[in-house]
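# Structure here, sequence nowhere to be found:
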């Protein structure tokens, strides 16, 4: 007997859920509540947009019906506040990073359709480019925190120096990963900073769909806070007295 696989997606991907082999999470919940699934060849897999709470509920419902084979997934381990730098867990878009080699890492993209970048509306069936950009940003934060800054006694401030994004093909609410490669890494003992140049590839169905190249630096939080405070005051004075700034620069 062949197995029929169906991807579960968040309700905001309603248009995509009209495709064969795809189902909105609310529809699956209703079906499980009514115990309407009796085929032993069905297997549900996670697409994108399903919250951690809904994943847990689906697993509990399938177990209570004594049909655990229906849910071909487990509760994912998402990056938390320390790694993704998000106060609300539904805004975290990635799993905890995994190390593949000395300078390459991997994360799963785990979108919750309540996240800030998707909170307004969705257009079409694909995932918007800015969502992928934010997932990549969270990836360099998480990899840095987990593997490069974990021994630091201070909290770190991240400064993006450059970011280049190339969108190669549409990405849909299906499983995807981000391959993270460190191209260059320098440490300054004097300023206690670290500089990185990295390449992040969004991969779906074994195809590279988006490439994000970025250069960023990390500094002790206190150092940047002091510098930022001085620049903020300077910016205010510049707006209040533009003629003085012009004279100084002349």
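The structure has been received and is ready for your questions. Values in this document were obtained by computation on a predicted structure and should not be read as measured data. Residues are numbered from 1 along each chain as shown.
# going forward, measure contacts between C-alpha atoms and count neighbours the same way
Will do.
# Which positions in the longest strand seen in the chain come out as buried?
Criterion DSSP state E: the longest strand present in the chain is strand 207-220. Within strand 207-220, the residues scored as buried using 16 or more other CA atoms under 10 Å are 208-220.
# let's bring in a second one:
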């Protein structure tokens, strides 16, 4: 096993498209008061208070009704969780048609698409939790957290205003997979791989809210001597506006798909026989 000592602090490399709010040129606001608001998917309605945060439905209704046209006030709309490219286009079109002084913050970054499902070993696009995967170094991987409004983990869960912890855990799993597929996998042969988790040492430090956030992974140790069974230990973190939400040290293996299929089939047969006596 080789790598950095355990407990290595994750680098604070700026992430492209990071959640720090970006706004249009300040010259557009000369003589006007700027009001920043966030729009989230209707699924996060409990987080939307109607003053600083609005749901997609309420924001569209507000824009089309002309109600944001407060004298001397220019509204800037930031995109929270659950807002996809279609929602972005609807909001952009509504802003363009409205006579009110309202615009989207950082429209180009808002169009960034979630990663392909294969990059995080998922089948359905709505279950991908990462966008803009980026590796500033060979062992360090970063991405934006991107929660689709129809993600499987939020369809039937009551959390109050925060996003449930299982989303954080899955985002950490996905950043490890994405790091393997984008930074490690290209140097290997054509065989497919499956991730097998051995240990997760997880700490929750704060609530995660349906606002922009980042996910990071730093590989501390690795053993890649066997192509069919690659071993890793990584420190992962989820952050929101610079504050730590959760951290974890994860030990996992990436095993050749044909090998894991045979192993799983054998163990499945053993479990079935044991159950049936």
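All right, it came through fine. From a predicted model like this one, the values you see are computed outputs, not experimental measurements.
# What TM-score do the two superposed chains give?
TM-score for the superposed chains, counting by TM-score structural alignment, normalised by the length of the first structure: 0.87, backed by 240 aligned residues with a CA RMSD of 2.1 Å.
# picking that back up, nearest to residue 86 of the first structure, of the buried residues of strand 207-220 of the first structure?
Closest approach to residue 86 of the first structure among those (CA to CA): residue 218, at 17.6 Å.
# Show me what that closest one lines up with in the second structure.
Residue 218 of the first structure maps onto residue 254 of the second structure when the alignment is built from TM-score structural alignment.
# Could you check how far residue 169 of the second structure is from residue 85 of the second structure?
25 Å (CA to CA, to the nearest Å).
# Now do the same contact list for the residue most central in space within the second structure.
The second structure has residue 145 as the residue nearest its centroid, 1.7 Å off, counting by CA atoms, centre = their mean. With contact set as CA atoms under 8 Å, 6 or more residues apart in numbering, residue 145 of the second structure has these partners: 129-131, 171, 212-215.
# Including neighbour count and distance to residue 140 of the second structure, could those go into TSV?
TSV is the format used below for these (neighbours: other CA atoms under 10 Å; distance: CA to CA, whole Å):
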residue	neighbour count	distance to residue 140 of the second structure
129	26	18
130	27	15
131	20	16
171	27	15
212	22	20
213	24	17
214	25	13
215	29	11
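# Farthest pair within these?
Checked with CA to CA, these reach their widest spread between 171 and 212, with 13.3 Å between them.
# before we move on, the earlier item: how about the nearest residue to the match of residue 218 of the first structure, chain neighbours excluded?
In this structure, residue 254 of the second structure finds its nearest non-sequential neighbour in residue 195, 4.6 Å apart by CA to CA, 6 or more residues apart in numbering.
# Residue 41 of the second structure too?
That would be residue 82: by CA to CA, 6+ apart, it lies 4.6 Å from residue 41 of the second structure.
# Need the counterpart of the one you found in the first structure.
Using TM-score structural alignment, residue 82 of the second structure lines up with residue 49 in the first structure.
# State the distance from its match to residue 39 of the first structure.
Distance from residue 49 of the first structure to residue 39 of the first structure, by CA to CA: 25 Å.
# Who has more neighbours out of these two?
residue 49 (25 against 10; other CA atoms under 10 Å).
# isn't that one right next to residue 111, touching?
Yes: counting by CA atoms under 8 Å, residue 49 of the first structure touches residue 111, with 4.8 Å between them.
# Contacts only, for the closest residue to residue 69 of the first structure other than its chain neighbours.
Nearest in space to residue 69 of the first structure, with sequence neighbours left out and distances taken as CA to CA, 6+ apart, is residue 43 at 6.7 Å. The neighbourhood of residue 43 of the first structure, defined by CA under 8 Å, 6+ apart, consists of 3-6, 69-72.
# any idea which helix or strand carries residue 43 of the first structure?
strand 42-46 (DSSP states H and E).
# Check how far that strand sits from its aligned residues in the second structure, on average.
Taking mean CA distance after the TM-score superposition for the first structure, the mean distance separating strand 42-46 of the first structure from the aligned residues in the second structure is 0.9 Å.
# So which of the contacts of residue 145 of the second structure sit within strands?
Here DSSP E is the test, and these give 130-131, 214-215 as lying in strands.
# wait, which of those residues is closest to residue 204 of the second structure?
Distance ranking of those against residue 204 of the second structure, using CA to CA, places residue 215 first at 13.9 Å.
# What does the closest one correspond to in the first structure?
Alignment note (TM-score structural alignment): residue 215 of the second structure maps to residue 178 of the first structure.
# check contacts around the corresponding residue of the first structure for residue 234 of the second structure.
Using TM-score structural alignment, the equivalent of residue 234 of the second structure in the first structure is residue 198. Residues near residue 198 of the first structure by CA under 8 Å, 6+ apart: 180-184, 213-215.
# Tabulate these (TSV), appending distance to residue 89 of the first structure.
TSV is the format used below for these (distance: CA to CA, whole Å):
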residue	distance to residue 89 of the first structure
180	22
181	26
182	27
183	30
184	31
213	26
214	25
215	26
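# quick one on the thing from earlier: give me the distance between the residue nearest to residue 69 of the first structure and residue 165 of the first structure.
Remark: distance between residue 43 of the first structure and residue 165 of the first structure (CA to CA) = 35 Å.
# what's the answer for residue 6 of the first structure, then?
31 Å.
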